[in-house]
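Asks: Predicted model and sequence follow; I will ask about them next.
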Amino acid sequence: MRFAEAGSRATPLHLVDGAGLEAWRDNQPERVRTWLEATGFAAKPGQIALIPDGAGALSMVAVGHGSARDRRRDRFILGGAVPRLPAGVYALHHDLPPEELEQEALGWLLAGYRYRRFRQSAEGDSASAPARLVAPAELDADRLETIAAAEALTRDLINTPASHMGPEELEAAFLDMAERFGATASVTYGEDLLHANLPLIHAVGRASARTPRLLDLRWGGAGPRLTLVGKGVCFDTGGLNLKPGNSMGLMKKDMGGAASVMGLAWMIMAQGWPVQLRVLIPAVENAVDGTAMRPGDILTSRKGLTVEVNNTDAEGRLVLADALALADEETPDAIVCMATLTGAARVALGPDLPPFYTWDAPLAEALAQSGEAVRDPVWRMPLHPGYAKMIEPGIADLDNAPSGGMAGSITAALFLERFVEQAGRFVHLDVYGWRPSAANACPRGGVGQGTRALFQALPQVLGV
């Protein structure tokens, strides 16, 4: 997922806008015009024309960019065409504004991703002999390669089955990343979570044979303090409120929040932001044995707030509560929380559009605008104070699973917000972390959501 060297011999690739097709075609040599007409090239999105020279060798390629409506509907159109291109090196010819050019070049890199860990052969895999692009000179190639590498990390972590990605393996990936960028990292395990006053993380993970833990990374010695918190539930059975089989099938992705903040942290460290970065990941498996937490149990959190556990399958907000309280104790300039938290978010906005919650209007505006600019869409939802009573059961300070099923993503966000005193600089993203079907530059499977939007927005928010 890297660009070809600038000096590589490259085949011209023309990205052709549907509205500009006629003018572009009229500027081509007669043999090219004849070939395009004979093959019916209409610049439809992702349509490819392989144009030979007089000897029959490939001389140039045209790829349709579609209409403005097509491009609003589908991102990474060029990336969607990459797997169908012959292996080789290409040089892009285009008439795109900078933001669109960056999107399409990034899409090309992302199109090279495949998860191959458990495949014995790459035979038939179009990415085994990839088409490569010379980075357009006007782009920051290093930045785009960093984003692509971070996205590959996120996808790999989510795609790996829980048999090979439990809390210990997530820890190993976390420590590898820390070592790569010269960060310091610490891990708190098992019963030590109780001694460190992280009781909710312990309560969720204690029933698993795989020891629960808190992963803690620090990087950077100066600048604004930014803390990222990600839900690392490596598999979620639902606990004693056991999920049915059809709901458990994708639960390897329940650590998608952890994978996402690791991808974002990778981008920040690789690009050398002048910040003091901290990353906190509660890494657990929500399993069942005689020590499992029970419906109706009351737990005391790090912050001192008591929580009535009315559904053991609403465990993500519990582990995040302790991690957020720990993060907040340092009063960082911003706290970002990412989690595959609620089915309610998917009902409201579907799999592609994560909601986010914050009291901070400038942060919300920056995040929404950045998501639009980099084609990593997010949507602001309200932290509606009127629903606060829904998470207050009376017998304890908070209820982890309000009855009734309404506004489930909002009430989950309100629950998390109770553990952050600096709530004005707090944003929570309820991500899905999964592509149900293949799309341009993204196969079916794990995917980062909101990370590129945050990477674009946070410098504005933090003033770096």
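Replies: Received it, and whenever you're ready, just let me know what you need.
Asks: from here on, contacts and neighbour counts on C-alpha atoms
Replies: Fine.
Asks: So which residues of the stretch 1-150 of the chain form strands?
Replies: 11-17, 48-52, 58-66, 88-93, 131-134 (DSSP state E, counting those that start in this stretch).
Asks: I'd like those strands laid out as a markdown table, including mean neighbour count and distance to residue 276.
Replies: As requested, the strands of the stretch 1-150 of the chain are exported to a markdown table (neighbours: other CA atoms under 10 Å; distance: least, CA to CA, whole Å):
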| stretch | mean neighbour count | distance to residue 276 |
| --- | --- | --- |
| strand 11-17 | 22 | 41 |
| strand 48-52 | 19 | 46 |
| strand 58-66 | 21 | 41 |
| strand 88-93 | 18 | 38 |
| strand 131-134 | 22 | 34 |
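Asks: I'd like these as TSV, with distance to residue 181 appended.
Replies: Output for the strands of the stretch 1-150 of the chain, formatted as TSV (distance: least, CA to CA, whole Å):
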stretch	distance to residue 181
strand 11-17	36
strand 48-52	40
strand 58-66	38
strand 88-93	31
strand 131-134	27
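Asks: what's the closest of those to residue 351?
Replies: Nearest of the strands of the stretch 1-150 of the chain to residue 351, taken as CA to CA: strand 58-66 at 24.5 Å.
Asks: which residues does residue 236 contact?
Replies: Residues in contact with residue 236 (CA atoms under 8 Å, 6 or more residues apart in numbering) are 248, 251, 252, 254, 285, 286, 287, 313.
Asks: try residue 156
Replies: Applying CA under 8 Å, 6+ apart, we find residue 156 in contact with 115, 446.
Asks: I'd like the distance from the helix or strand where it lies to the chain centre, please.
Replies: In the assignment (DSSP states H and E), residue 156 maps to helix 141-159. Relative to its chain's centre, helix 141-159 lies at 9 Å (CA atoms, centre = their mean, to the nearest Å).
Asks: in that helix, what's buried?
Replies: Buried residues in helix 141-159, counting neighbours by 16 or more other CA atoms under 10 Å, are found at 141, 144-159.
Asks: My read is that residue 456 contacts residue 369, right?
Replies: No - using CA atoms under 8 Å, residue 456 is not in contact with residue 369; the gap is 9.3 Å.
Asks: Could you pull out the residues contacting both of those two?
Replies: Common neighbours of residue 456 and residue 369 (CA under 8 Å, 6+ apart) do not exist.
Asks: residues near the nearest residue to residue 189 once chain neighbours are set aside, how many?
Replies: Nearest residue to residue 189 in three dimensions, chain neighbours excluded: residue 213, at 4.4 Å (CA to CA, 6 or more residues apart in numbering). For residue 213, the count of nearby residues is 27 (other CA atoms under 10 Å).
Asks: Comparison target, given below:
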Amino acid sequence: MLTHLRPKAGTDSIPLTPVTKDGLEGWLADQPATIRAWVAGTGFKAEPGKTALLPGDGGTLARVLVGVDADADLWAYGALPATLPAGAYHIDAGLAPETATKAALGWALGCYAFTRYKSKKDKSFATLAWPEGADRDAVERTATATSLVRDLINTPASDMGPAELADAARALGEEFKAKVKVTVGDDLLKKNWPAIHAVGRASPREPRLIDVNWGDKSNPRVTLIGKGVCFDTGGLDLKPSNGMLLMKKDMGGAAHALGVARMIMMAELPVRLRVLIPAVENSVSGDAFRPLDVLATRKGLSVEVGNTDAEGRLVLCDALAEAVTDKPEVIIDFATLTGAARVALGAELPALFCNDDALAEGLLKSGLSEGDPMWRLPLYQPYAKMLESKVADLNNVGSGPFAGAIVAALFLERFVDKTIPWAHLDVMAWNPSSRPGRPEGGEALGMRAVYTYLEGRYAKNR
């Protein structure tokens, strides 16, 4: 239930008038001289995201002009719930259905606040009447999934360890009648999840593999994988304090996988969905795995540990090896995998690696249409030699300082069947600073794009 979106405008509802830069002069031409003078005095130029509050009789707020982009930017309304005076609003314009949906979604996402640890919970937001023509199901589906991702990432590791992450998956499974199986601790060794066990065994909070299954078995198979490193100290290759500060977000890939799963299940897409999440804490103890240890993996490949801080790819490789056994039509994994991807593309743009051009093109197109872009980087095979090991089948890190994101993706590719389309998203999962509709903290990046791609591919099979 989106409490900050109301069924319809009431008599006390204040109109929001969207205006583009090119359209401002025409709108002003139809207004009284007092309004033209007021707008000129505020310096309002209809720049996207800017507003002008117009006075009414008795000092009341009569109208709000909202600068918008002609391309119907999703975030045009994202800042308004928190910045407008408290009250009820409606959009005073005829909007195309797609634009109306984006306006409602931007408003809903702008109403997010993480208040779990605040003694004062009542974050005040303005309310908006549902814009006519908006797809309410799509807005609720996306907003609730985004809130789930943000909440999971924002929760500190003290309250979001492997067990709590499994509980979140169970709660989602219970809501949508999905089957959730969790393999814990030494049972990982018995069930052949050796790399997951090795990475997580040093923590008193036991590692686990979360396996969610939903949908009719006769439907096309889609598998999502999420890196669930609930906190990453770096292991024995210990991170410095500034590198460890945000490591509660290292389970952001798992949060993304659960977010996409929620959207799929809410929409009842005709797919057979599987979600695999290796959930661990990379800690330091006498039982920690060490540099130059050689680890077994589910696929049977041996991996020499060049660096214990490259643990995400180790837990993902077991999950990928299992994912291919079902022969799904598509495998998509999310991971906060490398700082190299952030150096290359920044915090806002996930790196996409893909072994199938059609899948990559579909994801990129969906990202652009949803305002949720990603950027494709190559699986450049000559760099695979950087993963060579003298004592094992491969090393978990490259032999040099370059191309870190590509080398990590090439490591994962070794555990994927070449005949199965696979996409790997290396995401930041975090907003370093606040922007309209996107507060500082945990963030879903690429989630809407992935869902839109899957919806376009499979919804027609209803």
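Replies: Okay, I see it. Predicted model only: the values in this text are computed from it and were never measured.
Asks: re the thing from before, the contacts of residue 236 of the first structure in strands, which ones?
Replies: Members of the contacts of residue 236 of the first structure lying in strands (criterion: DSSP state E): 285, 286.
Asks: Mind telling me the two of the contacts of residue 236 of the first structure farthest from one another?
Replies: 252 and 313 (14.5 Å).
Asks: out of these two, which sits in the more crowded spot?
Replies: With neighbours defined as other CA under 10 Å, residue 252 of the first structure and residue 313 compare such that residue 252 has more, 25 against 21.
Asks: quick one: contacts for that one?
Replies: Residue 252 of the first structure makes contacts with 158, 159, 160, 161, 162, 234, 235, 236, as judged by CA under 8 Å, 6+ apart.
Asks: Would you mind measuring from the equivalent of it over in the second structure to residue 255 of the second structure?
Replies: The alignment partner of residue 252 of the first structure in the second structure, by TM-score structural alignment, is residue 248. According to CA to CA, to the nearest Å, residue 248 of the second structure and residue 255 of the second structure sit 12 Å apart.
Asks: Over to residue 317 of the second structure?
Replies: Residue 317 of the second structure sits 18 Å away from residue 255 of the second structure, going by CA to CA.
Asks: Would you mind telling me which of the two has the busier surroundings?
Replies: Between residue 317 of the second structure and residue 255, counted using other CA under 10 Å, residue 255 has the larger neighbour count: 34 against 25.
Asks: in stretch 185-196 of the first structure, what's buried?
Replies: 185, 187, 188, 189, 190, 192, 193, 194.
Asks: Oops, could you answer that again for stretch 198-205 of the second structure instead?
Replies: For stretch 198-205 of the second structure, a neighbour-count test (16+ other CA under 10 Å) marks 198, 199, 200, 201, 202, 203, 205 as buried.
Asks: Which position in the first structure pairs with the fifth one?
Replies: Pointing back at residue 202 of the second structure there. So, by TM-score structural alignment, residue 202 of the second structure is matched to residue 207.
Asks: check contacts around its match.
Replies: Taking CA under 8 Å, 6+ apart, one finds 286, 287, 288, 289, 290, 291, 292, 293 in contact with residue 207 of the first structure.
Asks: Residue 73 of the second structure contacts residue 101, doesn't it?
Replies: No - look at residue 73 of the second structure against residue 101 with CA under 8 Å: they stay out of range, at 10.9 Å.
Asks: Pick out whichever of these two has more residues nearby.
Replies: Taking other CA under 10 Å, residue 73 of the second structure and residue 101 do not tie; residue 101 has more neighbours (23 against 18).
Asks: How about the more buried one, nearest residue that isn't a chain neighbour?
Replies: In space, and not counting its chain neighbours, residue 101 of the second structure is closest to residue 134: 4.2 Å by CA to CA, 6+ apart.
Asks: Burial check on the equivalent of that neighbour over in the first structure, number of neighbours?
Replies: Using TM-score structural alignment, the equivalent of residue 134 of the second structure in the first structure is residue 139. As a burial measure, residue 139 of the first structure scores 14 neighbours (other CA under 10 Å).
Asks: what sits up against stretch 32-52 of the second structure?
Replies: If you take CA under 8 Å, 6+ apart as the criterion, stretch 32-52 of the second structure is touched by 19-21, 24, 28-29, 54, 64-69, 75-77, 79, 436.
Asks: Tell me the residues of the first structure aligned with stretch 48-66 of the second structure.
Replies: Using TM-score structural alignment, stretch 48-66 of the second structure pairs with 45-63 in the first structure.
Asks: the strands in the stretch 151-300 of the first structure, which residues?
Replies: Using DSSP E, counting those that start in this stretch, strands in the stretch 151-300 of the first structure cover 184-189, 213-219, 225-230, 232-236, 276-286, 298-300.
Asks: closest to residue 173 of the first structure out of the ones you listed?
Replies: That would be strand 213-219 among the strands of the stretch 151-300 of the first structure, by CA to CA, at 10.7 Å.
Asks: Compute the inter-axis angle for the closest one and strand 232-236.
Replies: Angle, strand 213-219 of the first structure to strand 232-236, by axes from the mean of the first three to the mean of the last three CA atoms, to 10 degrees: 150 degrees.
Asks: just checking, what packs against strand 213-219 of the first structure?
Replies: helix 167-180, strand 184-189, helix 199-205, strand 276-286 (3 or more CA pairs under 8 Å, 6 or more residues apart in numbering; DSSP states H and E).
Asks: residues making contact with stretch 113-121 of the first structure?
Replies: By CA under 8 Å, 6+ apart, the list of residues contacting stretch 113-121 of the first structure reads 1, 122, 127, 152, 156, 159, 441, 442, 443.
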